[in-house]
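1. Sequence first, then the predicted structure, then my questions.
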Amino acid sequence: MSNNNSILKIGDWIKAQSRDGELIIGYVESFDLLEEMTKVTVTTSDHQELVGKTIPIMNNMVKILPNSNVRNKEQILNLIDLALATGDEDWFLELSAKLNAMRELVRSVKSH
């Protein structure tokens, strides 16, 4: 699905506004082109009761968040916490692999 000059995919991080104007941040669970709806699992919201729930949002209200370029260990650790909080095992494993690669790089530099 095309959205904001990007292709929306399952697992993409998005931000949106609810009908009541509340901020919603979460990730795409699924989308329906015919009904023009995206199902989003909410990780952060002004409306606390939505956190952890999967809700439908109109496609035109969804904006894709840019990919974060992780540059340091602290950023990876924060993203790992987020992956754990959202139950995203694949993302957790990907981030853990990046963290381990970083640690190996540090070890190899220190041993030379």
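-> Ah, there it is.

2. contacts and neighbour counts: CA atoms only from here.
-> Will do.

3. Okay, buried residues for the longest helix seen in the chain please.
-> Determined from DSSP state H, the single longest helix within the chain is helix 89-110. For helix 89-110, the neighbour count (16 or more other CA atoms under 10 Å) marks Trp91, Phe92, Leu95, Ser96, Leu99 as buried.

4. Pasting the second one now:
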Amino acid sequence: MSNQHSILKIGDWVKGKLLTGELVIGYIENLDTQGGAVKAKIVTSDNKTIEGKSIPLLNRQVNKIPDANVKNKEQIQFLIDLALETGDEEWFLELTAKLNSMRELAEGVK
């Protein structure tokens, strides 16, 4: 695998291009390591009819989106909203814990 297609795993956010040319952004729900394919839940796309659907994509059609380096409260709150929208409970809990620890740290400084 090339660096561009780093090792993909379930939950990774990916962007890609369908064979018909539409751009897609979503996250991996399932991997087929034998066939070199993934099943991705599409969050946004040029083709609005596939948003919210799970579609199969070849590994070569997608690139992993780098993890976000969250630095402030507003960014975390935005990501919490995204976690709620996508139904990712584990990510939601992780982000709210991070937000709470930031609040505790800020209160400790006062």
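-> That came in fine, so what should we check first? Model, not experiment: these values are computed from the prediction.

5. Reformat the buried residues of helix 89-110 of structure 1 as a markdown table; add distance to Asn60 of structure 1.
-> As requested, those are exported to a markdown table (distance: CA to CA, whole Å):
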| residue | distance to Asn60 of structure 1 |
| --- | --- |
| Trp91 | 26 |
| Phe92 | 29 |
| Leu95 | 30 |
| Ser96 | 34 |
| Leu99 | 36 |
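
6. returning to that earlier point: what sits up against the longest helix of structure 1?
-> The contact list for helix 89-110 of structure 1 (CA atoms under 8 Å, 6 or more residues apart in numbering) reads Lys73, Ile76, Leu77, Leu79, Ile80, Ala83, Leu84.

7. Tell me the secondary structure of the fourth one, please.
-> Per DSSP: H, G, I helix; E, B strand; the rest coil, the secondary structure class of Leu79 of structure 1 is helix.

8. circling back to that earlier point, buried members of the contacts of helix 89-110 of structure 1 into PyMOL, please.
-> In PyMOL, a selection of the buried entries from those looks like this (16+ other CA under 10 Å):
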select buried, resi 76+79+80+83
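
9. Between the contacts of helix 89-110 of structure 1, which sits nearest Leu8 of structure 1?
-> Nearest to Leu8 of structure 1 out of the contacts of helix 89-110 of structure 1 is Ala83 (CA to CA; 19.5 Å).

10. Show me which of the contacts of helix 89-110 of structure 1 is closest to Pro66 of structure 1.
-> Taking CA to CA as the measure, Pro66 of structure 1 lies nearest Leu79 of the contacts of helix 89-110 of structure 1, at 14.2 Å.
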